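**Q** Build me a structure from this.
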Amino acid sequence: MSNTALTGLVSASSYIAPFEAKRAVDGIIKPVNRWVGEVPCTLNFMPDKLYCVNRWVVNGMPSVGWDPQQYHLLTYYLQGSNDSSTWVTLDIVDNTNTGTISYSSDRTFVPTAAYRYYRVNVTRGLKCNPNIASISNFQLFSVDPTSPYLSSLTMNSGTLTPAFDKTTLSYTATVDYGVTSIIVTPTAETPTAYGQNAVIKVNGVVTNSGTGASVNLAVGVNTITIDVTSAVGYLTQRYTLTVTRLNSNKLTSLSVLNGTTVLPIVPAFVKNTYGYTVEVDNTVQSVMLNATCENPASTLTINGGAAVSGQPYGPITLQTTGDTTVNVIVTTATMAPQTYTVTIKRKEDLTLFSLSIKNGKTSLILQPNFSSTQYQYSTSVSGTTSLSIIPTASNTNGVNITVNGNPVASGSSYTAANLKIGANTINIDVISKNTGNKNTYICNITIS
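**A** Modelled structure (predicted):
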């Protein structure tokens, strides 16, 4: 605690020369070093800053040798104010109706607030002359300062590095590009004391202890200051949080269009997946591609051509046969380019248009009835070990056909000879000329 009466300015509502106000706070206890005023009167103090006090000392004339029975003050108050107009009584000494007279007072009390102005208000003066007030020495003591530290500091995105410790004043954190703002929540170690609140400012804006403050983030480095002023004593401490918002070389959407039709893309788009496949019909000659950058400032190219984020690019001419590869590259100033690859495949028709199995001129009945999307059948026949297999492809020019591994032209007959009595299996493979992919039709034939 310190004697705040030794700081700031002192004055009085009245004084009798030469006993002016400053003589009561010069620390010298002598008869000539006192303040004398005409009651009612006040001895006024304006400390150098806002103080919270809990002790006051008034040395009256008896402390410098005058008759204590006649020269003690009768009634006086300690009062505080923040505007020097409205005053709050903090403590009172009343020697008018008590058997115990306070010739000099050294009193403590529980403070409830801090004030910028203090005064001793004398309403009844000396016992021998109630119209005169006299104080040889006055002291006013402030309470010990409270903590200017935080007890916690949190943010709703990213991780503080290092972990929070109240005496560690600098921290860093990193967030993704998509995080455009964060909530910073500082909590004071001593949020309130004696009716006063700690003052916390986040980037200069007052924030209540334990309450989140929203801070917008630019791409790159963002410096956030958290200034704490203690509830009592007005000690200050600054914490610094450096948040790096990463740049982005990612897309937020990617689609392939045939005219106005959005084609299915596999797998479904996710910005951290970089390879996709799209199938188109054989009749499709070109497509458009629409890519949207997460960071609008990124540069976008599609197969080397400059593209505009969020707008269709093309047309992209497809290969007549085989796959067409489209590379989408996102470039930023501070990150390596990111490439997304879209492989556009032409749908392969590896189906049969028809399948006939004959014993001489008689067609066997397939179970179930033939369908190009049904791949397994059964039938039966007696009295023969040789049958004619006639497969016809839906896409005659794009496939090859084999029967039990033997090539056969689409629509032509293949003779399956040397069949055995009992169960026989015929495999008809429809094979892509471009990719080698195949579909297999299976016919189980029972001969009796």
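**Q** contacts and neighbour counts: CA atoms only from here.
**A** Will do.
**Q** Please tell me how far the nearest residue to T273 once chain neighbours are set aside sits from A409.
**A** Of all residues not flanking T273 in the chain, Y340 sits nearest, at 7.9 Å (C-alpha to C-alpha, 6 or more residues apart in numbering). Applying C-alpha to C-alpha, to the nearest Å, the value for Y340 to A409 is 41 Å.
**Q** To check against the first, give me the structure of this:
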Amino acid sequence: MKNLVLKKNATANNFVKPYSPNRAVDGSIMPIRRWLADTVPTWIAVDMGAKYWIGSWRVRHMPIAGWPAEYVISDFKLQGSFDLINWFDIDSVSNNTSTVTSREFTPVQARYVRFIVMKGLQVNPHLASLMDLAVYETAPPVSADLANLSLSDGELSPSFTKDTTNYTADVDYDTDSIRVTPRAEDARATIKVNGIEVESGQASQAVNLSAGATTTINVEVIGEDGESKKIYTVEVTRKAALYLDNLIVKSGFSALTLSPEFDKRVNTYTTNAGGLPSVNVIPTSDDGNIKVNGSEVISGQLSSAISLSNEITNIRVDVISSTGDTNEYIVKVSKNS
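**A** Below is the predicted model of the structure:
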């Protein structure tokens, strides 16, 4: 195990010269190579130089260098930080009587560590003196969690958190396939999307989506140990097509000219009735029910007559899915030429 604080830069809120905090991390247990503070509480902090996973620590007290047994620190703890501002507790010891304190803890990641004395030497609780501090690197914990999961289209609901495994997403009809991008919390983990391995942080293979249906995407994360596993599920619903396949506006036996020419993805048109009092429309669609100005019309059949005003008359044609989604087309008809 690597001692991550050995001969690294150490600072303290208090020390008695020449017993600087750097002496507590130089690896020596010579009597003069120690840190000494004359107020308690007190602390020393060490910059490990980078973010590391740590899982154990060791404190060697003054008796290791020949002092009596009561020259051990009573109450102390280890903290971690990424920025020297926000600190979190890692491990703590109370009523210590050991010359060497060696402890393990659940692995955590940190850039900085801080040794805090809450109660000093048994022989004098107002003094703190430390021979040697060691903090040891450990392997990252095995994780089958995702750190992030995103979609090429649509939004996850609810928003992603690693502890939530079931999601939904809605996409438009024009989205006929989708890719997911999973990123593992543990870089050693294996990720499979619908059974096909995907590199962490990279987009998956395209998953085909059926119109008006829900497609299930399973993202399996397998921990480095091969035993830790977690499955995230995304239910993606693609909207029904809701397009007209054709739209004809007729006056008598004649079809009026639409501008622009009909295209199912264009929703607004104009035409001129040439002075005629009414028109009919023939809408065609295989994607849903059709209503013309609120009245149902069978696909491919003639609507009832629509009277025209002397101004512009708007004719609304709706394509409606079984779930109530609507695509609206508007034809603006001028009565006079």
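**Q** Identify the residue of structure 2 aligned to the residue nearest to T273 of structure 1.
**A** Y340 of structure 1 maps onto Y232 in structure 2, with residues paired by TM-score structural alignment.
**Q** thinking again about what came up before, list the superposition-based mean deviation of the helix or strand harbouring the residue nearest to T273 of structure 1 with respect to structure 2.
**A** Using DSSP states H and E, Y340 of structure 1 sits in strand 338-346. With mean C-alpha distance after the TM-score superposition for structure 1, strand 338-346 of structure 1 departs from structure 2 by a mean of 3.7 Å once superposed.
**Q** next one: that strand to chain centre, how far?
**A** Taking C-alpha atoms, centre = their mean, to the nearest Å, the mean C-alpha location of strand 338-346 of structure 1 is offset from the chain mean by 33 Å.
**Q** Stretch 237-255 of structure 1 now?
**A** So, by C-alpha atoms, centre = their mean, the centroid of stretch 237-255 of structure 1 is 10 Å from its chain's centroid.
**Q** Which neighbouring elements make contact with the longest strand seen in structure 2?
**A** Criterion DSSP state E: the longest strand present in structure 2 is strand 100-121. In terms of contacts (3 or more C-alpha pairs under 8 Å, 6 or more residues apart in numbering; DSSP states H and E), strand 100-121 of structure 2 is packed against strand 42-60, strand 73-81, strand 87-93, strand 128-130.
**Q** which one of these lies closest to S157 of structure 2?
**A** strand 87-93 (31.5 Å; C-alpha to C-alpha).
**Q** buried ones in the closest one?
**A** 87, 90-91 (16 or more other C-alpha atoms under 10 Å).
**Q** From the rest of the structure, what touches that strand?
**A** For strand 87-93 of structure 2, the external contacting residues (C-alpha atoms under 8 Å, 6 or more residues apart in numbering) are 74-81, 105, 108.
**Q** Need the counterpart of T284 of structure 2 in structure 1.
**A** Using TM-score structural alignment, T284 of structure 2 sits opposite T392 in structure 1.
**Q** and its match, what element?
**A** Using DSSP H and E, the element containing T392 of structure 1 is strand 387-393.
**Q** hang on, the earlier thing: columns distance to D287 of structure 2 on top of the buried residues of strand 87-93 of structure 2, output as CSV?
**A** Listed next are the buried residues of strand 87-93 of structure 2 as CSV, based on distance: C-alpha to C-alpha, whole Å:
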residue, distance to D287 of structure 2
W87, 59
I90, 60
D91, 63
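**Q** Cheers, nothing more for now.
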